[in-house]
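Enquirer: model the structure of this input:
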Amino acid sequence: MTTPSRARIGVLVVDDHAVVRRGVAAYLEVLDDVSVVGEAVDGEDALAVLSDLSAHGRLPDVVLTDLQMPRLDGVAATREIGLRFPEVRVVVLTSFGESERVHAALKQGAAGYLLKDAGPDEVAAALHAAARGEVFLDVTVARRLTEELRTPRIGLGSLTAREREILVLVADGLSNREIADRLVIRERTARTHVSNLLGKLGLTSRTQAALVAVREGLVEPR
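Expert: Okay, here's the model as predicted:
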């Protein structure tokens, strides 16, 4: 019996350095289930490419973007992509010293982040997680970010037992539908719980919530 192949994940690569951009694109092309649908030189170019791809019904699943770029940087691009193309997920490429920019990108809705020297398994895991609507936390960056996260620790005490349980599931990368299935509740109820816990913790994204769970020792970074 033949096992059905998984749909390929379409990726748009954004970096202002041509050598880096083309190197990343070539690297991604050798990964199973990944297809590079385009390249862009900065955030403004990325939005133009996405508009063109959208017009032809070829929007990528994931945008893989650098953070430091001219005209429109990765943080601003993440915000604009979320507003104009909400079905497209963003994963940022970062170096270890860019934690402030990474925090800003997560606040704007980035689905995850990778160090620029990440191995093939990590890259594939981040892209697949993003395409599934989940979050991906690079272990090295997560530890650095959790040390700097400014969410008051007392905020965790404001969560109900159910919200704490759901926080762990969010950190484990489960979608609202998967949380609902796990807890035998409605998907709308799961979505409400996630929204409530984000509000109580003063957070704006599931990735930030996952970082809080890591910082508080509820889960290990993966």
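
Enquirer: all contacts plus neighbour counts: C-alpha atoms, from now on.
Expert: OK.

Enquirer: now the strands for the chain?
Expert: 9-14, 34-40, 62-66, 89-94, 112-115, 136-137 (DSSP state E).

Enquirer: who touches the second one?
Expert: It refers to strand 34-40. Contacting residues not belonging to strand 34-40 are listed as 8-16, 21, 25, 28-29, 46, 49, 60 [C-alpha atoms under 8 Å, 6 or more residues apart in numbering].

Enquirer: which of the strands of the chain is buried the deepest?
Expert: Most buried of these, by mean neighbour count (mean count of other C-alpha atoms under 10 Å): strand 62-66, with a mean of 28.

Enquirer: got the contact list for that one?
Expert: With contacts defined as C-alpha under 8 Å, 6+ apart, strand 62-66 is touched by 9-15, 73-74, 88-94, 127, 130-131.

Enquirer: in the longest helix along the chain, what's buried?
Expert: In the chain, taking DSSP state H as the definition, the longest helix is helix 187-201. Neighbour counts over helix 187-201 (16 or more other C-alpha atoms under 10 Å) mark Glu187, Ala190, Arg191, His193, Val194, Ser195, Leu197, Leu198, Leu201 as buried.

Enquirer: please convert the strands of the chain to CSV, extending it with distance to Val102.
Expert: Putting the strands of the chain into CSV (distance: least, C-alpha to C-alpha, whole Å) gives the following:
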stretch, distance to Val102
strand 9-14, 16
strand 34-40, 20
strand 62-66, 10
strand 89-94, 7
strand 112-115, 8
strand 136-137, 11
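
Enquirer: circling back to that earlier point, now, the most widely separated pair of the contacts of strand 34-40?
Expert: Of all pairs drawn from these, the one with the longest distance (C-alpha to C-alpha) is Arg8 and Asp16, at 25.4 Å.

Enquirer: which one of those two is surrounded by more residues?
Expert: Asp16 (20 against 14; other C-alpha atoms under 10 Å).

Enquirer: for the comparison step, fold the sequence that follows:
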Amino acid sequence: MMSLERREETEDDTATGIMLVEDHISFRQSLAYFLDTEPGFEVVCHVGSMSEAREAIERHDEVVDIAVVDLGLPDGDGVDLVRHLAESGVSTLVLTASLDRDDFARAVEAGASGVIHKTVALDRIVDSVRSVRAGEALLSSQEIIEMLRIASKKRYGDREAEKAFARLTAREREILSALAEGLDSKEIAKKFHIALETERTHIVNILTKLGVHSRLQAVVFVARHGLISF
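Expert: Prediction:
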């Protein structure tokens, strides 16, 4: 089993705590070093398997804000880990060598805030982590629509999902449709002539009612179950 590697705690409680989950140790160590030198970041731990990641999150759940996760782990599907992290309140950025768009859709449906390819430059990874921390979208409108198309091909009936969707108000459904169009918070607020704070309140209500953890996850959820058209 690969050993768990972690930093000593620092006095900077305001830093964004990062956990890396990547089985290629040289890449993991290089990325950990690069992220750790960035202002405002602290790599709390970096591990090489799902089992080590679950153990690490139990130890460091109060200080891990974002997990950067590879999908191709030696002891399981990284999508399952993304789901576990989302349930633990940890935001996840998937960093993968896969080119399978279905993998991307499954990761987002499980709770990932975004998916980027391993071939991108290191500064792009840093920018993506910052975007995740800020709650910003990492995918373009075109990428979101493509992901919805992938999800819609694998629709399946789910009575509980239909009940969850039925709890949404008419305005919440309109905002969900706007999310599916790829609109961001400012664009949604402008479209419906509402304040940004009101838009955020609607989003929180949508996520709560659907039992999901991100805007993208909400859109893929309803697309997967055939509850909206696009």
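
Enquirer: would you pull the TM-score for this pair?
Expert: TM-score of the superposed chains, computed with TM-score structural alignment, normalised by the length of structure 1, equals 0.66; 192 aligned residues with a C-alpha RMSD of 4.0 Å.

Enquirer: and which of the contacts of strand 34-40 of structure 1 is nearest Asp181 of structure 1?
Expert: Nearest to Asp181 of structure 1 out of the contacts of strand 34-40 of structure 1 is Ile9 (C-alpha to C-alpha; 24.9 Å).

Enquirer: map Arg215 of structure 2 across to structure 1 for me.
Expert: Aligning on TM-score structural alignment places Arg215 of structure 2 opposite Arg206 in structure 1.

Enquirer: what about that match, how many neighbours?
Expert: Arg206 of structure 1 - counted by other C-alpha under 10 Å - has 27 other residues nearby.

Enquirer: against Val88 of structure 1, how distant is the nearest residue to it once chain neighbours are set aside?
Expert: Excluding the flanking residues, the one nearest Arg206 of structure 1 by C-alpha to C-alpha, 6 or more residues apart in numbering is Val170, at 6.7 Å. Using C-alpha to C-alpha, to the nearest Å, Val170 of structure 1 is found at 19 Å from Val88 of structure 1.

Enquirer: now swap in Glu216 of structure 1 and tell me
Expert: Distance from Glu216 of structure 1 to Val88 of structure 1, by C-alpha to C-alpha: 30 Å.

Enquirer: more crowded one of the two?
Expert: For Glu216 of structure 1 versus Val88, the count of surrounding residues by other C-alpha under 10 Å is larger for Val88: 23 against 13.

Enquirer: contacting residues for that one?
Expert: Residues near Val88 of structure 1 by C-alpha under 8 Å, 6+ apart: Leu59, Pro60, Asp61, Val62, Val63, Ile81, Gly82.

Enquirer: and the fourth one, what's its match in structure 2?
Expert: Read it as Val62 of structure 1. Under the alignment (TM-score structural alignment), Val62 of structure 1 pairs with Ile66 of structure 2.

Enquirer: can you show me the helices along structure 1?
Expert: Counting by DSSP H, the helices of structure 1 are 18-29, 43-55, 74-84, 99-107, 120-131, 139-148, 161-171, 176-183, 187-201, 206-215.

Enquirer: quick test: name the residue nearest the centre of structure 1.
Expert: Ala111 (1.3 Å; C-alpha atoms, centre = their mean).

Enquirer: that one matches what in structure 2?
Expert: Mapped onto structure 2 by TM-score structural alignment, Ala111 of structure 1 lines up with Ser113.

Enquirer: could you measure from its match over to Ala166 of structure 2?
Expert: For Ser113 of structure 2 relative to Ala166 of structure 2 (C-alpha to C-alpha), the value is 25 Å.

Enquirer: ok, Leu35 of structure 2 next?
Expert: Distance, Leu35 of structure 2 to Ala166 of structure 2, using C-alpha to C-alpha: 43 Å.

Enquirer: Ala105 of structure 2 too?
Expert: Relative to Ala166 of structure 2, Ala105 of structure 2 is positioned 23 Å away (criterion: C-alpha to C-alpha).

Enquirer: same check on His213 of structure 2?
Expert: 18 Å.

Enquirer: which of these two has more neighbours?
Expert: Taking neighbours as other C-alpha under 10 Å, His213 of structure 2 and Ala166 compare with His213 leading, 24 against 14.

Enquirer: contacts only, for that one.
Expert: By C-alpha under 8 Å, 6+ apart, the contact set of His213 of structure 2 is Ala86, Gly111, Leu207.

Enquirer: can you rerun that using 6 Å?
Expert: His213 of structure 2 is in contact with Gly111, counting by C-alpha atoms under 6 Å, 6 or more residues apart in numbering.

Enquirer: same check, this time on Arg177 of structure 1
Expert: Glu187.

Enquirer: thinking again about what came up before, distance check, the residue nearest to Arg206 of structure 1 against Leu183 of structure 1.
Expert: 13 Å.

Enquirer: okay, these two: which has more neighbours?
Expert: More neighbours surround Val170 than the other of Val170 of structure 1 and Leu183, with 22 against 14 (other C-alpha under 10 Å).

Enquirer: look up how far Glu163 of structure 1 lies from that one.
Expert: Remark: distance between Val170 of structure 1 and Glu163 of structure 1 (C-alpha to C-alpha) = 10 Å.

Enquirer: repeat for Val123 of structure 1
Expert: In this view, Val123 of structure 1 and Glu163 of structure 1 are 30 Å apart by C-alpha to C-alpha.

Enquirer: can you check Ala111 of structure 1 too?
Expert: To Glu163 of structure 1, Ala111 of structure 1 is 21 Å away according to C-alpha to C-alpha.

Enquirer: do Leu197 of structure 1 as well
Expert: According to C-alpha to C-alpha, Leu197 of structure 1 and Glu163 of structure 1 sit 6 Å apart.
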